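Participant: model this:
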Amino acid sequence: MTHELTASRLASASSNATASGGWWRDAVIYQVYVRSFADSDGDGIGDLRGVRERLPHLARLGVDAVWLTPFYASPQADGGYDVADYRAVDPLFGDLSDADDLIRAAHALGLRVIVDVVPNHTSEQHAWFRAALAGEPGARDRYHFHPGRGPCGELPPNDWESVFGGPAWSRTPDGAWYLHLFAPEQPDLNWENPEVAEEFSAVLRFWLDLGVDGFRVDVAHGMVKAPGLPDIGRGAQATLIGIEPLPFFDQDGVHAIHRSWRRLLDSYEVPRIGVAEAWAPTSERLALYVRPDELHQAFNFRFLNCPWDTTALRTVIDESLAATASVGAPTTWVLSNHDVVRHRTRYGSLARARAAALLMLALPGSAYVYQGEELGLPEVTDLPDSARRDPAFARGAGQDGLRDGCRVPIPWSGEEPPYDFGPAGSWLPQPAGWGGLSVAAQTGDPHSTLELYRAALELRRAMPGLGAPEAGLPETAGAGPAESGMQWLPAPEGVLLFTRPGFACTLNTRPVPLEMPSPGRPVLSSAPVETDGRTVRLPPDSCTWWSL
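Facilitator: Below is the predicted model of the structure:
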């Protein structure tokens, strides 16, 4: 079946794609955490119909695509990232017809749809794992089952730790051990078994044929483990992810999988994309995931984790652009997602969060917006323990277990919870006082964060120096900001200043105002700017866009 974008948005997207080699190269993609976006049936949990009903908000915001977190059949041990059936919609979120309706409605509004795929592990309730536990011949070969160490096999096969904390191995009643890099309910698949690759090719085709425009690949760095499953020799392994080489992440063998998926994606007439959630120790290692024959995008977590400091920011930006340009790929910027503390809270103020958003949207490449950041939502830090659902919360020495704070359902209107999230309550409690942060309250307020995002996305689409930042780059482009039409200029301490064709951006990271020569005519700022045309007084913790 076919799903068409509206004529005007399709024409714009096609024009950008022609200019820059693909619509995704400069796209702004909005992440919907499905269970926390909009509830249509009153059970307190967001669902696909709720998402579909709220799509006009995303169209008005001005994003190019929506990424949906998993809505597949699942026991929900890890918010749906434990999949029991990759071809079925969990009743919590609706049914397959709701998914089809959502995709059609998004396309009618000119929005593309990206869905999560979870290939590193399944749910323990998946038919394959149930067969493995039942001892069916060959079933355990689809997972990592191994004998234990010690005189009676009572010790795990190695010293690997779960990302969520505790051992990465659990023992079955018959004495065998199975690997789970996340929760015990999420057994890791064995990608050396050809049945696994065949199954996921079929799963991808199922959703592509339904009309999705691409996949965000969960744990894209994790499907292949080092031969022999060697010990690491130290604890607190979760703190090493993305910093040091690990035998269970970022192994070279994952790239053969991604190349096979790229061939599958390219076999469709309308371009479809793959997005890697990949943690790698360096920008150069991350760039391997977006070589011309692999995936199209990879999240830039080094940028997400960068402190509010001009030297650190410039270093990360330069290294990121150089690494991706070396393989002819766009850089993919992100500030928040469903696994990290919201950037308003990380940076310590709404002013910094607004400034960081304008910085991100001014950089060459693609950007991701996490639901609620356009409202300036803070992290909810005072959830009662009884309300938490993060599986890492009760486990030690892994993730902090506090990811629920960024997953609280977002406010749409009204002065009291659930702020029109749904007809009743919400699966995580919403704070009092969020009424002023709702979509309805901020709409039309020129000083609101929502209107700032709307204005930024409109300008990003309209200004020649922003819309197609890497136009004309060959697949074997050189390295560095200059190849993306970006140039750093001298600026006072604590200030970043760069230009792109017809455009300049200033970022003042200092907590005090600062005067400097005016780069041009201000067109958008995260805080009021004073200028006489020759000099400008930059507000503290602010970012300003300039027309040259």
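
Participant: CA atoms for contacts and neighbours, from now on please.
Facilitator: Fine.

Participant: in what helix or strand does the residue in the chain sticking out farthest from the centre lie?
Facilitator: Going by CA atoms, centre = their mean, the residue of the chain most distant from its centre is P151, 44.7 Å out. Here P151 is covered by no helix or strand, with elements defined by DSSP states H and E.

Participant: any idea how far R354 is from it?
Facilitator: Between P151 and R354 the computed distance is 59 Å (CA to CA, to the nearest Å).

Participant: here is a second sequence; please produce its structure as well for comparison:
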Amino acid sequence: MSCSWWQGAVVYQVYPRSFCDASGDGVGDLQGIKSKLGYLAWLGVDAVWLSPVFPSPMVDFGYDVSDYKDVHPMFGTLQDFDALVAEAHRLGLKVILDYVPNHSSDEHPWFVEARSSRKSPKRDFYVWRDPKPEGKLPNNWLSEFGGPAWTFEECTGQFYYHAYHPRQPDLNWRNEELVREMLDVLRFWMERGVDGFRVDAIRHLVEDENFRDNLPNPDWREGDSPYEAQLAVNTTSRPETYRAVGKMRQTVDEFGERTGKELALIGEVYLPVAQLVSYYGGAEHGPLFDAPTNMHFTRLDAGSWNARDLAAHVEEYEAALPAGAWPNWVLGNHDRPRVASRLGAERARVAAMLLLTLRGTPTIYYGDELGMTDGEIPPGAERDPVAKSAPGYGRDPVRTPMHWDGTPSAGFTTGEPWLPVAGNHREVNVEAERKDPRSSLSLYRRLLALRRSEPALSVGSYRTVSADGDVFAYAREGKRESLLVVLNLGSEPASLPLSGPGRILLSTRLDREGEKVEGELPLRPDEGLVLRVLQR
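Facilitator: Predicted coordinates:
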């Protein structure tokens, strides 16, 4: 089977502010990331995804871009970026860069010019609307960060639209000049050697051209995110969005054809399966994303951690994939609580086995391989704009510094960390866990090594075997080998009847490798196993 590089790959997300600080100013940087690439190669991942490193006023920590073709001095220089890419490639690692096409910073020169006059040449780079009578909002659209999605500009007497923070005005992808500029951003970074892009907030890219109200969400309940009180039918996944993604796809493919380089295009898509798979493309729009991200697992918690629901989601997703499409799985990221906080330490180990043994490309969030949990942010120390506009939904706890060792700043910086280091860093850190053969880090490394050595895991087929009680079992099959993954999702012992003999290749407890099993397979609480199916 001939595969694209990203199909058999494991992606590792680095949040640059929090990974490693080489300068000592308390904020991670490119030289710090470069110094730790050897660790990632040792861990066994294949690609490094960098969250934004562009110039930015950091209202949303880099997702408010003021220059798409440079690096924020806080992170370093373009030369530092080039050196990072060169070192990653030397170590056999791919580099995936965040691309933020939905909105810019209000400090971007385009918006500075656009807001100065209704006659500005850049005015139509953004989405403007006259007030309704008596100065009322143009419609009922809401911001993901809380409150209305419209901000009034006194200077020109119009509202501008922002799907996120008021200082993140949405770009107008109906303007052809803007489209040319944004596609040229892709070319700029491809010329610098990146191997692909993770495209941010793609479903928000284009809005209803008639600016119709969104509908109320009948399933919304008190305590849910305020943004989810509406069905965002007129602000997300519009038909024009798919056409815009098609232009990104064409730009990336044209560069690949010219250079002989294969590039990946990954889309951030928080959507149910039926809508998610539309972003792979099809007859109407042609090929779109290689991997529209499946975020289902980022919402796993104790209430949804059961065999029936997990198996049902995997089967629904597999069945919905267009012909030739490749699945992907995300367990944690910079927007959702950490897996070890959602599930607990032991279940997080089983979740790691789930992530790395299903069919598809998995993404690991930095520190999850250690079992890092959400940090504690003291009152008044919040940095995330969401924490200020929608209390209780702040993302700072999942962005605390990486734990490299047990020193006070966790080996992250010689200065004062931009966010407090999590309290368990003295035990949960790279230095300590590298020495412990039963640690979470050791489990991840062995899972990654097994995945790399077994084609059945990296590119083989998937088939559900059992989803009974607390036990979720599935087969991964290649041309010559068949593996069985068995996960006990419960806190009590369980068992699974086997149809034939097998040999345990890996246990989440790291103590049953080589054990031959037949008949009834016993499982300890919160234990996952990978077995090689043996011939009689």
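
Participant: please state their TM-score.
Facilitator: TM-score for the superposed chains, counting by TM-score structural alignment, normalised by the length of structure 2: 0.91, backed by 506 aligned residues with a CA RMSD of 1.9 Å.

Participant: aligned to P133 of structure 2, what sits in structure 1?
Facilitator: Aligning on TM-score structural alignment places P133 of structure 2 opposite G150 in structure 1.

Participant: tally of neighbours for its match?
Facilitator: G150 of structure 1 has 10 neighbouring residues, counting by other CA atoms under 10 Å.

Participant: next, E113 of structure 2: secondary structure please.
Facilitator: Three-state call for E113 of structure 2 (DSSP: H, G, I helix; E, B strand; the rest coil): helix.

Participant: nope, F255 of structure 2 is what I was after
Facilitator: Classification of F255 of structure 2 by three-state DSSP places it in helix.

Participant: so it makes contact with R187?
Facilitator: Yes. The criterion here is CA atoms under 8 Å, and F255 of structure 2 meets it with R187 at 7.5 Å.

Participant: which residues does the match of P133 of structure 2 contact?
Facilitator: G150 of structure 1 makes contact with no residue under the criterion CA atoms under 8 Å, 6 or more residues apart in numbering.

Participant: how long is stretch 488-507 of structure 2 end to end?
Facilitator: Using CA to CA, the end-to-end distance of stretch 488-507 of structure 2 comes out at 11 Å.

Participant: buried set for it?
Facilitator: Neighbour counts over stretch 488-507 of structure 2 (16 or more other CA atoms under 10 Å) mark 488-490, 494, 496, 501-507 as buried.

Participant: name all residues that make contact with G375 of structure 2.
Facilitator: 396-400, 420-423.

Participant: top of those residues by neighbour count?
Facilitator: In terms of neighbour count, R399 stands highest of those at 28 neighbours, by other CA under 10 Å.

Participant: that one corresponds to which position in structure 1?
Facilitator: So R399 of structure 2 corresponds to R407, using TM-score structural alignment.

Participant: surely its match touches S36?
Facilitator: Yes. Applying CA under 8 Å, one finds R407 of structure 1 in contact with S36, separated by 6.4 Å.

Participant: how far does stretch 446-454 of structure 1 sit from its chain's centre?
Facilitator: 22 Å (CA atoms, centre = their mean, to the nearest Å).

Participant: quick check: P147 of structure 1 vs D209 of structure 1, distance?
Facilitator: Using CA to CA, we find P147 of structure 1 at a distance of 41 Å from D209 of structure 1.

Participant: tell me which of these two has more neighbours.
Facilitator: More crowded of P147 of structure 1 and D209, by other CA under 10 Å: P147, with 16 against 13.

Participant: which ones are touching the nearest residue to that one once chain neighbours are set aside?
Facilitator: Counting by CA to CA, 6 or more residues apart in numbering, P147 of structure 1 lies nearest to A176, which is 5.2 Å off, once chain neighbours are set aside. Residues in contact with A176 of structure 1 (CA under 8 Å, 6+ apart) are 145-148.

Participant: now swap in D384 of structure 2 and tell me
Facilitator: Taking CA under 8 Å, 6+ apart, we find D384 of structure 2 in contact with 60, 394-396.

Participant: could you do A7 of structure 1 as well?
Facilitator: Applying CA under 8 Å, 6+ apart to A7 of structure 1 gives the contacts G110.

Participant: what does N102 of structure 2 give?
Facilitator: 170-171, 200-202, 204-205.

Participant: the helices in the stretch 401-536 of structure 2, which residues?
Facilitator: Using DSSP state H, counting those that start in this stretch, the helices found in the stretch 401-536 of structure 2 span residues 430-434, 440-453, 455-458.

Participant: in the second one, which residues are buried?
Facilitator: The neighbour-count criterion (16+ other CA under 10 Å) identifies 440-448, 450-452 as the buried residues of helix 440-453 of structure 2.

Participant: what about that helix, how far off from structure 1?
Facilitator: With mean CA distance after the TM-score superposition for structure 1, helix 440-453 of structure 2 departs from structure 1 by a mean of 0.4 Å once superposed.
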